[in-house]
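Chemist: Sequence unavailable; structure follows:
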């Protein structure tokens, strides 16, 4: 499919008049993330010591963690499970002399162990998702990044791969409303894979983020919006640009025909906009299970384009059913306060965990979250990095 040269081409190619509008209620989102009716929005988080990437050891550890969380067979059996992986930037770009999968990307062997976990729990289909900035076939790109596609293909469940930077294999984009009306935009358009699934897993990395403070399960969701629509004003199915101008700086607006910003006069600074889009992304694609790779990682930012990067080896895995609780515990394990005020602690601007908590999506106070396996104190691995600039 060639690039959309203007809005008319976009409407023809994407079939915008046939967009599916999904509007999950706040009640539905909170029920999926907050636990039993009437209970405080808090679910336990499992923390485990894991110092290497041996697949069988990873599988056994993940299975033990799921048991601590009440099991996942009921969640995934017979269902299509979408897994959003954190492969920000490029798999071909090393960091600090180490490959991406040993620093700022989810490790390929953890991907295989996670797939085995879902497969043995009865998943019917497992679809790995990421939004890339490259034009190779997604499977080719993944293989070049160390992914063992043969091992994944040998599973009983059908394993699929979808680069969600554009329409991909979908016939149209899907418009999904933010349940609470939106923090930055009222609704967004998504690749079909984010709505064509029964269960959604965020397979994330334990690391910092230059603008958001931390990149964990929720910030991993930032990457679900397609650059084909959000990297510039005019849609382009071949786009390989980041979404900075729309979501970070606000220098561009989405094309006509897409939901527009709620308040065009709001601050244009990234530390205001990125947290709001991050929370919106959680609203349009609630996370059913978060798994965080903290075995080998980096501090100082999300990728090698940031000069403050340092190698970290916490030797940890974290998992939880409520994404706010899980990220709050992970933030505490990194030595930070997940309840910090805007512009303080690890957060250079607004605290997206506090914003999500205020919306009722889960507590961000570790004192109100049960840690199973290791305690936060036992798992503590201070990252030490703090933002050099603050715009709270």
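Modeler: Cool, got the structure. Small disclaimer: the values here were computed from a predicted structure and weren't measured.

Chemist: Please count neighbours and contacts with C-alpha atoms only from this point.
Modeler: Will do.

Chemist: for residue 34, what are its contacts?
Modeler: Neighbour list for residue 34: 40-43, 322, 361-362 [criterion: Cα atoms under 8 Å, 6 or more residues apart in numbering].

Chemist: Oops, could you answer that again for residue 49 instead?
Modeler: Counting by Cα under 8 Å, 6+ apart, residue 49 has contacts 315-317, 374, 379.

Chemist: What is the neighbour count of residue 306?
Modeler: 12 (other Cα atoms under 10 Å).

Chemist: so what's it closest to, chain neighbours aside?
Modeler: Leaving aside its sequence neighbours, residue 306 sits nearest to residue 300 (Cα to Cα, 6 or more residues apart in numbering; 7.4 Å).

Chemist: ok, and what's touching stretch 94-103?
Modeler: By Cα under 8 Å, 6+ apart, stretch 94-103 touches 90-93, 104, 107-108, 145-146, 296-298, 303-304, 309-311.

Chemist: dropping in the other structure now:
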């Protein structure tokens, strides 16, 4: 059975800031590459003032969010079970911490946001509120902060049709993506990530977090099907035995090289869903990989938050904080086995990866540096 798609009309494009089927950021741009690093040594009450300080250093976010619908893409990874690592709960190691979300929502509402929507394409059919409770989020108090909506974007969700959004530059592996309504029916988009390594892509920050905007129903291992709950292994790695034609995939893009495939898709997604505000939680995290399924993980305690108005610039600063050169080519850490997706996004015009072109505020990189590996 064909899954519904919404080929957005021109009026909707204009309303959402789309041009010829391509989402364009209304605020963030390469020319506005401000990034702030602020200290934050613990979760709980310390997070909200730290975020507020970071936003003040960026010039304030009131003009960005006042009266707007703000969508926050969190990172819950692919595992259906949230696992304690070396005595630390998952929010302190490999997923978005509930305290970070609570603090961010509080600041957004204080700055005048009309509605805040929290989203993730999570491979489970249980109610999203239960998923977040399993992740140790304080869901009841989160919902009391204001008009907060929670949506699992693994399929249509509460939407009736998928939105097809084109990759402005034409794309590396995809010319367009079909997305849940939450990613187009919004004024402001925030990517809230952890400061982590990734086994395949070297680092997973605000850009890699975009991989999770693809619905499992269309891009997962059980696709197509609205009840699909499998992960996206085939999207990540392809299929040695058969070519898989995902919605929007370019005819000439087939490759089984995950080190080229995944970074290329990340760069394509960075054009499809522009990030107005990237936030990276480096209060505590892990190094050596993105989650408990990866061996040789180590606990990290950077004690900081990174926030920026451009995702490439934000990730470049965070990559430097981790002890790497954000301009490193393939074959050099952290991109030892993959293309550098920051450079691919920079090439597409999303933003600068060169630290000399970034307006860094707050802590210096040397003050913040916490070498990962």
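Modeler: Noted; the coordinates are in hand. What you are looking at is a predicted structure, and each value in this text was computed from that prediction instead of being measured.

Chemist: Can you give me the TM-score here?
Modeler: The TM-score (TM-score structural alignment, normalised by the length of structure 2) is 0.92; 363 aligned residues with a Cα RMSD of 2.0 Å.

Chemist: what about residue 8 of structure 1, how many neighbours?
Modeler: Residue 8 of structure 1: 11 neighbours (other Cα under 10 Å).

Chemist: cool, and residue 26 of structure 1?
Modeler: Neighbour tally, residue 26 of structure 1, other Cα under 10 Å: 17.

Chemist: so what's it up against?
Modeler: Residue 26 of structure 1 neighbours (Cα under 8 Å, 6+ apart): 179-180.

Chemist: Quick check: it vs residue 140 of structure 1, distance?
Modeler: 39 Å (Cα to Cα, to the nearest Å).

Chemist: Do a quick rundown of the helices in structure 2.
Modeler: For structure 2, applying DSSP state H gives helices covering 10-16, 47-57, 62-65, 98-110, 128-134, 139-143, 216-219, 233-237, 258-272, 311-321, 341-347, 365-368.

Chemist: From the contacts of residue 34 of structure 1, keep the buried residues only.
Modeler: Buried members of those, counted by 16 or more other Cα atoms under 10 Å: 41-43, 322, 361-362.

Chemist: Spatially, which two of the residues you listed are the most separated?
Modeler: Using Cα to Cα, these span at most 11.0 Å, a distance reached by 43 and 361.

Chemist: so how far is residue 213 of structure 2 from the equivalent of residue 68 of structure 1 over in structure 2?
Modeler: Superposed on structure 2 with TM-score structural alignment, residue 68 of structure 1 falls opposite residue 57. According to Cα to Cα, residue 57 of structure 2 and residue 213 of structure 2 sit 29 Å apart.

Chemist: These two: which has the busier surroundings?
Modeler: residue 213 (24 against 20).

Chemist: looking at it, residue 230 of structure 2 is touching residue 216, isn't it?
Modeler: Yes - the criterion here is Cα atoms under 8 Å, and residue 230 of structure 2 meets it with residue 216 at 6.8 Å.

Chemist: higher neighbour count, those two?
Modeler: residue 216 (29 against 20).

Chemist: what lines up against that one once you look at structure 1?
Modeler: Using TM-score structural alignment, residue 216 of structure 2 lines up with residue 227 in structure 1.
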